[in-house]
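Q: sequence? don't have it. structure:
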């Protein structure tokens, strides 16, 4: 406990951590609720379900580097609060539209794309906001806490989502997520941090110049380059499976929302185990490569 003491006495970090936890739980609830809503309520086909899934991640592919450049030019806290509030409004529009019998699969895809873009902006600001809250010596520990929270949310959020959808309906589950974003925004607004010196002026450099520098730095880096390419491949093939998984489990196997959520929650257990080793890997990074090969070998069988 002594190692955690300085970190856990930081009111700014505690509020940031709490906002992240609330938001992550809500996010995993909605991720599942959207699939169920599209299949059971809107009668989405496998192709339409794939388009819905693609809409969530397409902003990351199209605007990832651009968003990073623009976020670096502004204070992070207003960005985090603003994106939370707007995402809450967009998600609340789903059950409202459904109540008015005006929700279509095309409209749902559009909302998901907008939420995905805002999530990209949020995550870019989120990553660069943390160093302003904790000293460098506690940064790895703080990141480990956030990763562990995300892993727990992946298990708990998806398990909760299944039963919330089953007993209250998918629209209500999505409304819960909208509320979680508002709670997150309130917590973030109460974080006291001085960002005056965090984002210096870009010195007259154009966005194109900064994009080119960022591209070269990431993809020419001896470690980040291969990791980035591996991440791209992982997202591509994982998204292909995820796009049809819900359709297969619900339509073909006849699982209800609770059972579907349980199958997703089981997969999150591995995330908890992995996040618990973050600090140890940081102290001994040479263990990372063998671990990656072991995981790849297991997952390919």
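A: Sure, I can see it. Source: prediction; values computed, not measured.
Q: Please make it C-alpha for all contacts and neighbour counts, starting now.
A: Fine.
Q: Any figure for the gap between residue 71 and residue 98?
A: For residue 71, the distance to residue 98 (C-alpha to C-alpha, to the nearest Å) stands at 34 Å.
Q: higher neighbour count, the two?
A: Neighbour count, other C-alpha atoms under 10 Å: between residue 71 and residue 98, residue 71 has more, with 19 against 14.
Q: contacting residues around the more buried one?
A: With contact taken as C-alpha atoms under 8 Å, 6 or more residues apart in numbering, residue 71 is in contact with 121, 124, 125.
Q: could you flag which of the residues you listed are buried?
A: Using 16 or more other C-alpha atoms under 10 Å as the burial test, the contacts of residue 71 include 121, 124, 125 as buried.
Q: Can you tell me which of the residues you listed is closest to residue 278?
A: Taking C-alpha to C-alpha as the measure, residue 278 sits nearest to residue 124 out of those, at 20.4 Å.
Q: Next up, the contacts around the closest one.
A: Contacts were defined as C-alpha under 8 Å, 6+ apart; by that measure residue 124 touches 67, 68, 71.
Q: ok, the last one to residue 52 distance?
A: To tie it back to what came earlier, the one meant is residue 71. With distances defined as C-alpha to C-alpha, the gap from residue 71 to residue 52 amounts to 26 Å.
Q: cool, the first one as well?
A: For residue 67, the distance to residue 52 equals 22 Å [C-alpha to C-alpha].
Q: More neighbours: those two, which one.
A: Neighbours of residue 67 and residue 52, each counted by other C-alpha under 10 Å, are more numerous for residue 52; the result is 24 against 21.
Q: Okay, and that one sits in which element?
A: helix 46-71 (DSSP states H and E).
Q: Quick check: next helix or strand after that helix?
A: Toward the C-terminal end, the helix or strand that comes next after helix 46-71 (DSSP H and E) is helix 76-99.
Q: which residues are contacting that next one?
A: Applying C-alpha under 8 Å, 6+ apart, the set of residues contacting helix 76-99 is 103, 108, 111, 115, 118-119, 121-122, 125-126, 128-129, 171-172, 174-175, 177-182, 184-186, 188-189, 195.
Q: Repeat the analysis, applying 7 Å as the threshold.
A: 103, 111, 115, 118, 122, 125-126, 129, 171, 174-175, 178-179, 181-182, 184-185, 188-189 (C-alpha atoms under 7 Å, 6 or more residues apart in numbering).
Q: Okay, one more to line up with it:
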């Protein structure tokens, strides 16, 4: 005997309610096909990057037998292009009509470079020079990709969803940091470090395919020949962006000193083994995920500017626990896990709010130019910090240098406090800065 229509409706109601609750957790932007493909391209690429972050240093150590100085050069090779070419690449991108095509070409270029490493390994021609050249080349193409990304993001995301869109991108990056190192370690163990790089190479190919399947209405190229001086002048004259850049550059400089020395300090001074070190670093990845999930409700409550200020406090303050770590092994682990978790959460808040500021306040005609100049200063701090960390740690010691770095990073919030960030509204977005 069949159930009557009212009975069928009553039986289906709980299922429909459960489905509705599940769907309510999916961000609205992911229902848009073009944005979903754009976000998928980013997510796949981030995951591949994390595999390379483990595989390339392992290749340097185990295959080409690089020494400590060469490992430092290899780390700097990825970030130097931001310092050397970021501003110029932004100027060039502002004059391009189809920036999405540039991003696709950059993806295909990175695919070609990375797939060359396992081929060189198979042919017995893999040397440190080849490894350095590939890392530098990938860094240059990443600069081109990055400066073309803000106009594409602006074309895909409505003004009221800037925070949510940036949160989704940062969430992908955070999840990649959780999954990527484990996947990379498994792939290296299963085959070898050079072969594991095939995953990162293929991730760029997948990213290019997804980007090729969207066709947003991009902003037209700049009719005026924007010069680097004009981009710099815009940053200096915008009190909000000037304060954000000063704060993030200060944080990048001092926090990267900590990043450079942390593994050495944890293993030599605190005596942590590889397993415990992985647990500590994994806490940072979890903190990044929490930061990405909490960013949107936090900015709704505090405003974008106040959330940026909170991030400038939450990022460096936990780092004080690193040089302070002492006592029993559980106490040391608890302090280091707290430092990594809290600091990573703060970094994500900064990434999302700073990207939202740039998207909202920079004119279309100079969007890539300003972004390239901003990132040139901001990320350009990292190779400089890496060099300084070695110079200070020698005469002062690791613990003292880490105290100085954490204290210096805390000064970043001083750039935000007198700025108008928390007292103005984002154009068109209706959100408090």
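A: That came through fine. Predicted model, so just to flag it, every value in this text is computed and none were measured.
Q: sorry, back to before: now, the contacts of helix 76-99 of the first structure that are in helices?
A: Cross-referencing the contacts of helix 76-99 of the first structure with the helices (criterion: DSSP state H) gives 111, 115, 118, 122, 125-126, 129, 171, 174-175, 178-179, 181-182, 184-185, 188-189 as the overlap.
Q: what residue of the second structure takes the place of residue 142 of the first structure?
A: With TM-score structural alignment as the criterion, the equivalent of residue 142 of the first structure in the second structure is residue 165.
Q: Please apply the same query to residue 40 of the first structure.
A: By TM-score structural alignment, residue 40 of the first structure lines up with residue 62.
Q: tell me which element residue 66 of the second structure is part of?
A: Per DSSP H and E: nothing holds residue 66 of the second structure, as it lies in no helix or strand.
Q: Apart from its neighbours in sequence, what residue is nearest it?
A: Leaving aside its sequence neighbours, residue 66 of the second structure sits nearest to residue 60 (C-alpha to C-alpha, 6 or more residues apart in numbering; 5.3 Å).
Q: And that neighbour, how far from residue 195 of the second structure?
A: When C-alpha to C-alpha is applied, the distance between residue 60 of the second structure and residue 195 of the second structure equals 14 Å.
Q: more neighbours, those two?
A: Summary of the neighbour comparison: residue 60 of the second structure and residue 195, criterion other C-alpha under 10 Å, with residue 60 having more neighbours (21 against 18).
Q: Quick check: which helices or strands does the host helix or strand of residue 36 of the first structure pack against?
A: Secondary-structure assignment from DSSP H and E places residue 36 of the first structure in helix 11-36. Judged by 3 or more C-alpha pairs under 7 Å, 6 or more residues apart in numbering; DSSP states H and E, the packing partners of helix 11-36 of the first structure are helix 139-168, helix 170-189.
Q: how about the last one, which residues of the second structure does it hit?
A: The alignment of helix 170-189 of the first structure onto the second structure (TM-score structural alignment) covers residues 193-212.
Q: likewise stretch 270-278 of the first structure?
A: Matched against the second structure by TM-score structural alignment, stretch 270-278 of the first structure falls on residues 287-295.
Q: Please state the offset of that stretch from the chain centre?
A: Distance, stretch centre to chain centre, for stretch 287-295 of the second structure: 13 Å (C-alpha atoms, centre = their mean, to the nearest Å).
Q: how big's the offset between that stretch and the first structure?
A: For stretch 287-295 of the second structure, the mean distance from the matching residues in the first structure following superposition reads 1.8 Å, by mean C-alpha distance after the TM-score superposition for the first structure.
Q: Okay, buried residues for the match of helix 170-189 of the first structure please.
A: Judged by neighbour count using 16+ other C-alpha under 10 Å, the buried positions of stretch 193-212 of the second structure are 193-212.
Q: same check, this time on stretch 67-82 of the second structure
A: Result for stretch 67-82 of the second structure [16+ other C-alpha under 10 Å]: buried residues 71, 72, 74, 75, 76, 77, 78, 79, 80, 81, 82.
Q: Spatially nearest residue to the third one, not counting backbone neighbours?
A: In space, and not counting its chain neighbours, residue 74 of the second structure is closest to residue 132: 5.8 Å by C-alpha to C-alpha, 6+ apart.
Q: and the residue nearest the centre of the second structure, what is it in contact with?
A: With distances taken as C-alpha atoms, centre = their mean, the second structure has residue 173 as the residue nearest its mean C-alpha position (6.2 Å). Residue 173 of the second structure makes contacts with 43, 46, as judged by C-alpha under 7 Å, 6+ apart.
Q: quick one: it from residue 65 of the second structure, how far?
A: Relative to residue 65 of the second structure, residue 173 of the second structure is positioned 30 Å away (C-alpha to C-alpha).
Q: ok, back up a step: tell me the one among the buried ones among the contacts of residue 71 of the first structure nearest to residue 8 of the first structure.
A: Ranking those by separation from residue 8 of the first structure, with C-alpha to C-alpha as the measure, puts residue 125 on top at 22.1 Å.
Q: That closest one -> the second structure?
A: Checking with TM-score structural alignment, residue 125 of the first structure has residue 148 as its match.
Q: I figured that match hits residue 368, correct?
A: Yes: the pair residue 148 of the second structure and residue 368 qualifies as a contact (C-alpha atoms under 7 Å) at a distance of 6.2 Å.
Q: May I see the contacts of residue 124 of the first structure organised as CSV, with distance to residue 83 of the first structure added?
A: Formatted as CSV, the entries for the contacts of residue 124 of the first structure read as follows, by distance: C-alpha to C-alpha, whole Å:
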residue, distance to residue 83 of the first structure
67, 13
68, 15
71, 12
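Q: returning to what we had before: against the first structure, what's the mean shift for the match of helix 170-189 of the first structure, could you check?
A: Compared with the first structure after fitting, stretch 193-212 of the second structure has a mean deviation of 0.8 Å; criterion: mean C-alpha distance after the TM-score superposition for the first structure.
Q: and the next element down the chain from the lengthiest helix in the second structure?
A: Longest helix in the second structure, counting residues (DSSP H): helix 329-361. Note on helix 329-361 of the second structure: by DSSP H and E, the next helix or strand toward the C-terminus is helix 367-396.
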